[in-house]
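J.: Need a 3D model of the following:
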Amino acid sequence: MQPYFWTPKTGIQERERRDRAPYTAWAQQGYLRVCDGAAIDYEQVANDMAEILADVDIQAVAFDRWRIDVLKRELDRLGLELPLVEWGQGFKDMSPALDALEAALLNGEVAHGAHPVLTWNAANAVTVKDPAGNRKLDKSRPTGRIDGIQALAMAFGVATRTEQVQTMPDEIFFV
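T.: The predicted model follows:
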């Protein structure tokens, strides 16, 4: 599995201080892709995705509704058609996704090459439960990010929900 992350270049040092994370070093080491400017450049993300996915058989892509319209527009502009599956962030969708991810982790089926951003995301995440015992991810502190581990859980969730999916995810994206 290979995770991909993007961040804006402007303000990267401030985010490093706030989140206590070495974003600049991660970018220099190739673990974090940097977009020029103060915001994520969805055109760059879409172009990167097209390049990364050129020889990959994508069976399903779980997505959060937040800002997906901007990325979809750029993917459409490139003619990159992906089998998108809306994935909620609440207990209903995330509890079975976490079950699938947890089972894969416990069975030694997840190898991410010690990717430092994904490892950091996992360290920042905790699970919370609703009264019925369903779980979802939450951050344990106000700094740090959990987006990569959230995307990984979503990928495992959609892989188990989608009948035509034959294998677990090889590529994980977070913007």
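J.: hey, let's count contacts and neighbours off CA atoms from now on
T.: Will do.
J.: Quick one: the helices in the chain, in order.
T.: Secondary structure of the chain (DSSP state H): helices located at 12-19, 23-28, 42-52, 68-78, 91-106, 116-124, 147-161.
J.: Identify each buried residue in the first one, please.
T.: If I follow you right, that is helix 12-19. By 16 or more other Cα atoms under 10 Å, the buried positions in helix 12-19 come out as 12, 15.
J.: just to revisit the earlier point, wait, which of the helices of the chain is closest to Asp130?
T.: helix 91-106 (7.4 Å; Cα to Cα).
J.: From the contact counts, what lies against that closest one?
T.: With contacts taken as 3 or more Cα pairs under 8 Å, 6 or more residues apart in numbering; DSSP states H and E, helix 91-106 sits against strand 135-139, helix 147-161.
J.: Format the helices of the chain as JSON lines; extra columns: distance to Ala132.
T.: JSON lines is the format used below for the helices of the chain (distance: least, Cα to Cα, whole Å):
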{"stretch": "helix 12-19", "distance to Ala132": "33"}
{"stretch": "helix 23-28", "distance to Ala132": "38"}
{"stretch": "helix 42-52", "distance to Ala132": "38"}
{"stretch": "helix 68-78", "distance to Ala132": "30"}
{"stretch": "helix 91-106", "distance to Ala132": "10"}
{"stretch": "helix 116-124", "distance to Ala132": "24"}
{"stretch": "helix 147-161", "distance to Ala132": "19"}
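J.: Next, the second sequence, to be compared with the first:
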Amino acid sequence: MAAEVSPDDLPAREGPCVLGVDLGGSRSMSAAAFYWPETGRLEALGTFPATPSLADRGASDGVSDRYCQMQERGELSVMGEATVPPGPWLAQIVKHLSGITPDCIVGDRFRHAEFTEAMQAAGLARVPFIWRGFGWKDGSEDIERFRRALFDGDVKAAPSMLLRFAFSDAITLVDPAGNQKLAKARSLGRIDAAAATVLAVAQGARMKAAPIRKATALWV
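T.: Below you'll find the predicted structure:
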């Protein structure tokens, strides 16, 4: 919540945009996070399949009408029947950018085939895709980069129920070597938006830290 600012104080959509994606299954939410590392602006959206309804999902997950409230706020949508179709969903998500093409998309390497098909269906085949794992190796680096960006004030988001509850349901597991990975605090928790956000912000931090290549003169 320390990253939340009023909508009037939200930084502009300037510079490269990183799209972090967490594809869901039949019971899971599909979530996307948009991050502009130059300004720190963060936006997030989630989508559930239509069956069961959002009201029924809220009841079974023990969160009452939370999902219905998120839908009313424009943070959560419904697509598909039993599952969210990756291709049409990704195309819809990109429309949220109002013509901006993401500089890169970051997602789970274990969903390689689904992501490839979804990007082709959404007309994003030319956008670079960066594969990340949710295990100890990639997860630990991404979590640490996300935390650093958050503590340094490099993440700014409008108040979001989706993000608030995603991060309230998220914990990190630590192995004996001190590596961390993202996990649910409770079995019915929905941390998909948190996972997408960590991916997007961590990649944005890597882009900011990358040295700028200076042009060199070519003598002929």
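J.: As a quick check, tell me the outermost residue of the first structure.
T.: In the first structure, the residue that sits farthest from the middle, by Cα atoms, centre = their mean, is Pro131; the gap is 27.1 Å.
J.: Tell me the counterpart of that residue in the second structure.
T.: Aligning on TM-score structural alignment places Pro131 of the first structure opposite Pro176 in the second structure.
J.: For its match, give its distance to Leu42 of the second structure.
T.: 33 Å (Cα to Cα, to the nearest Å).
J.: Val63 of the second structure too?
T.: Distance of Val63 of the second structure to Leu42 of the second structure, given as Cα to Cα: 25 Å.
J.: circling back: quick one, which of the helices of the first structure is nearest to Arg135 of the first structure?
T.: helix 91-106 (4.6 Å).
J.: For that closest one, grab the matching residue range in the second structure.
T.: Counting by TM-score structural alignment, helix 91-106 of the first structure corresponds to 136-151 in the second structure.
J.: quick one on the thing from earlier: so who does the match of Pro131 of the first structure touch?
T.: Residues in contact with Pro176 of the second structure (Cα atoms under 8 Å, 6 or more residues apart in numbering): none are found.
J.: distance of it from Trp136 of the second structure?
T.: Following Cα to Cα, the distance that separates Pro176 of the second structure from Trp136 of the second structure is 11 Å.
J.: do Asp169 of the second structure as well
T.: Separation of Asp169 of the second structure from Trp136 of the second structure (Cα to Cα) stands at 19 Å.
J.: Where is the longest strand in the first structure?
T.: strand 2-8 (DSSP state E).
J.: In the second structure, which residues correspond to it?
T.: The aligned range for strand 2-8 of the first structure in the second structure is 43-49, by TM-score structural alignment.
J.: tell me the contacts of the counterpart of His96 of the second structure in the first structure?
T.: Residue mapping for His96 of the second structure onto the first structure gives Ile52, with TM-score structural alignment as the criterion. Not one residue lies near Ile52 of the first structure by Cα under 8 Å, 6+ apart.
J.: Please apply the same query to Ile171 of the second structure.
T.: Ile171 of the second structure touches 182-185, counting by Cα under 8 Å, 6+ apart.
J.: likewise Asp147 of the first structure?
T.: 121, 174.
J.: could you measure the aligned partner of it in the second structure against Gly99 of the second structure, distance?
T.: Aligned by TM-score structural alignment, Asp147 of the first structure pairs with Asp192 of the second structure. Distance of Asp192 of the second structure to Gly99 of the second structure, given as Cα to Cα: 25 Å.
J.: One more: Tyr67 of the second structure?
T.: Separation of Tyr67 of the second structure from Gly99 of the second structure (Cα to Cα): 28 Å.
J.: Give me the more crowded residue out of those two.
T.: Between Tyr67 of the second structure and Gly99, Tyr67 has the larger neighbour count (other Cα atoms under 10 Å), namely 24 against 8.
J.: Now check the first structure for the residue matching the more buried one.
T.: Under TM-score structural alignment, Tyr67 of the second structure pairs with Tyr23 in the first structure.
J.: Identify the spatial nearest neighbour of that match, chain neighbours not counted.
T.: Among residues not flanking Tyr23 of the first structure along the chain, Glu16 sits closest, at 5.8 Å (Cα to Cα, 6 or more residues apart in numbering).
J.: ok, so what distance separates that neighbour from Val70 of the first structure?
T.: Glu16 of the first structure sits at a distance of 26 Å from Val70 of the first structure (criterion: Cα to Cα).
J.: same question, Asp19 of the first structure
T.: For Asp19 of the first structure relative to Val70 of the first structure (Cα to Cα), the value is 26 Å.
J.: most tightly surrounded among the helices of the first structure?
T.: helix 147-161 (a mean of 23; mean count of other Cα atoms under 10 Å).
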